[in-house]
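>>> Give me a model of this one.
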Amino acid sequence: MLVPFLIMLREGLEAALIVGIVAGYLARTGRSAWMPAVWIGIFLAVALALFVGAGLQIASAEFPQATQELFEAAVGLVAVVVLTSMVLWMRQAARSIKAELQSSIDAALSGSDGRGLALVGLVFFAVAREGLESVFFLLAVFQQSPGAAAPLGALGGIALSSLLGYAIYRGGVRLDLARFFRWTGIFILVVAAGLLAGSLRHLHEAGLWNTLQGVVFDFAGVLPEDGVVGTVLSGLFGYMDDPRTGELLVYVLYLGIALTLFLRPVAPRTERARSSASAASLKGATR
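Take a look at the predicted model:
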């Protein structure tokens, strides 16, 4: 329950901040009349995420066992890619997302025709990205944690993120967003490592991965995966009571690489731009 709650709290807060930036900028620039277009974009994005999630869930219910294992492995791998890219993208874009959104709003509303559609599209794609990320993550988590706890945790995270987003927009709550996204980013990468190891096991059970299957340790008698503590550790860290060599290797390798990329200092945008300009000048001079 805690894992989907924290993930959806982060995803929901990202979406809420995007909507808050758009709504606040429209209000400050005297263009609040365009807010219905914002709500239409949000509605369409949520509808798309629900449609995709329901479609994948219904389709997977009809699969035979081997195909079901392959589907769960594919969903887990997609979730790992999506979560990793989201965390690394937010690390780079956090400082400039407000200015880029405001510039996109100005561009969307500057034309004489189709301004409403342009604004709907802007909000739709911004929110749909968060929604589709959430769909693949939740599918992977729900497959590993059947029952009502995971969906309830996800709903709780969405509800709290909506309240926090509104409170931030109204100015009643101030969060250290840099610290929030940093710690939740680390947590998400740990969860993604567990999903990656679990996907490798699903590939083995589907008959597609049969190497590095030696059991590293067997804690089934001491700390079983289906016990109370084991269930919590499995949900938080991808704990397995009998990990295979390949599963442990991909867990450690992924976590080492992902945390290194995530925790390294972010170069100031001006320095990156200057480096790119210098590289372009040098390339032109050598021609």
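>>> When you work out contacts or count neighbours from here on, use the C-alpha atoms and nothing else.
Will do.
>>> the helices in the stretch 101-250 of the chain, which residues?
Using DSSP state H, counting those that start in this stretch, the helices of the stretch 101-250 of the chain run over residues 115-144, 149-170, 177-205, 228-237, 245-263.
>>> now the last one, how far from the centre of its chain.
When you say that, I think you mean helix 245-263. Centroid separation for helix 245-263 versus its chain: 18 Å, with Cα atoms, centre = their mean, to the nearest Å.
>>> structure for this one too, so we can compare:
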Amino acid sequence: FYNNKSNLSFSRERLADVITAYKNKDKKKAYKYAVEAYLEGFELVEQNINAFDKALRLEIEIAMTGLRNKIRNDASLEIIENDIAFINEKLLIADEILSSKSLSGEAAFAGAFFILLREGLEALLIVAALAAFLVRTNRKDGLRYIHIGWISALILGIFTWWASISLVNISGASREITEGVAAIVATLVLLYVGFWMHDKSSAAKWKKFIDDSMHKALTSGTLWTLTGLSFIAVYREAFETILFYQALWAQTNEAGQTMALSGFVSAVAALAVLGWLIMRYSVRLPLRQFFAVTGGLMFFLAIIFAGKGIAALQEAGVMISSPVNFVRIDLLGIYPNLQGLLVQLGLIILAVILWNRKTKSA
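Take a look at the predicted model:
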């Protein structure tokens, strides 16, 4: 990556560059440095800071996002310098915490467990729901398409991480743009699949679907679409998850690393159990209800992916972020910024309209 120094030291250096560039009236370069201060430094250790002081982590994150907005809005040099002084003060506190403490075994376990659970939950829900769909429609032969997607994503994620430390510099902005674009693409595919499943749950369309036979309905093109969806769902998180684990590993002693491995294995087990439960109980639903429930799940995940995609593009600095007074629920992709909330609201309105039209025409 960009830096071989302490991640937070790198952040402070980039913030100093922000002031220099801003004094020279180079707002574009100042903004670029502010983005790098976050993505190439702070973000890589924010989960470690969160394990010790969640309020401090959130305070730094909000302040660094606010700094970028003020640069965009041509704030005075004095305001920029005051904001950076505040951020540096908080970064020093965080640096002292990370330097004086190694993660306890319990914290290392919890960090490793929740990193994978948080990053992998959405991907698991999508892959398990798609697999259940194929099983429920007697198309088990199509499961290989799902497996091709998620296995390829894991392999490419590991290769991307290896390439980033051995061959090329992959910037934080590139990571976030990749994740953001993948999330937006996944949103569109999820909406398509969700509406398709809902369409098949209506009585008239259901009879036609049965009459046409499932084998004809699920063409090779449709199956490869499912491959693409399972690939995107897993790959968008795979690379960044490895980076988080790398930072967590560096912050723990030998005993803590053992606990971190235990946390990772426990998260894998938890996700496996959840996937098994989805497969076991969802396929017991009557087929029309299965389509309705699975279609609703796809739409729900599309809303989450949309929020997270917008947030990732904002972190990369390619979209503006307008803070609003609203709740923040990371797990659901809900963030207190106007752009993400408007996109999610728009999708909800669109879904309600289309859902009602399809229901009335049933």
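>>> what's the TM-score for these two chains?
Overlay of the two chains. TM-score (TM-score structural alignment, normalised by the length of structure 1): 0.53; 218 aligned residues with a Cα RMSD of 4.8 Å.
>>> re the thing from before, in JSON lines: the helices of the stretch 101-250 of structure 1, plus distance to residue 61 of structure 1.
Formatted as JSON lines, these follow (distance: least, Cα to Cα, whole Å):
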{"stretch": "helix 115-144", "distance to residue 61 of structure 1": "11"}
{"stretch": "helix 149-170", "distance to residue 61 of structure 1": "18"}
{"stretch": "helix 177-205", "distance to residue 61 of structure 1": "16"}
{"stretch": "helix 228-237", "distance to residue 61 of structure 1": "22"}
{"stretch": "helix 245-263", "distance to residue 61 of structure 1": "26"}
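>>> Point out the one among the ones you listed that comes closest to residue 84 of structure 1.
For the helices of the stretch 101-250 of structure 1, proximity to residue 84 of structure 1 was assessed by Cα to Cα; helix 177-205 is nearest, at 6.6 Å.
>>> Check which residues of the closest one are buried.
181-182, 184-205 (16 or more other Cα atoms under 10 Å).
>>> Number of residues surrounding residue 229 of structure 2?
27 (other Cα atoms under 10 Å).
>>> Trace it over to structure 1, please.
By TM-score structural alignment, residue 229 of structure 2 lines up with residue 129 in structure 1.
>>> Roughly how far does its match sit from residue 195 of structure 1?
20 Å (Cα to Cα, to the nearest Å).
>>> Also residue 255 of structure 1?
For residue 255 of structure 1 relative to residue 195 of structure 1 (Cα to Cα), the value is 11 Å.
>>> Same check on residue 117 of structure 1?
On the measure of Cα to Cα, residue 117 of structure 1 and residue 195 of structure 1 end up 38 Å apart.
>>> do residue 258 of structure 1 as well
14 Å.
>>> ok, now residue 121 of structure 1?
Residue 121 of structure 1 is 32 Å from residue 195 of structure 1, by Cα to Cα.
>>> now swap in residue 61 of structure 1 and tell me
Per Cα to Cα, residue 61 of structure 1 is found 20 Å from residue 195 of structure 1.
>>> which ones are touching the spatially most central residue of structure 1?
Centroid-nearest residue in structure 1: residue 83, 4.1 Å away (criterion: Cα atoms, centre = their mean). Neighbouring residues of residue 83 of structure 1 by Cα atoms under 8 Å, 6 or more residues apart in numbering: 133, 137, 188, 189, 192.
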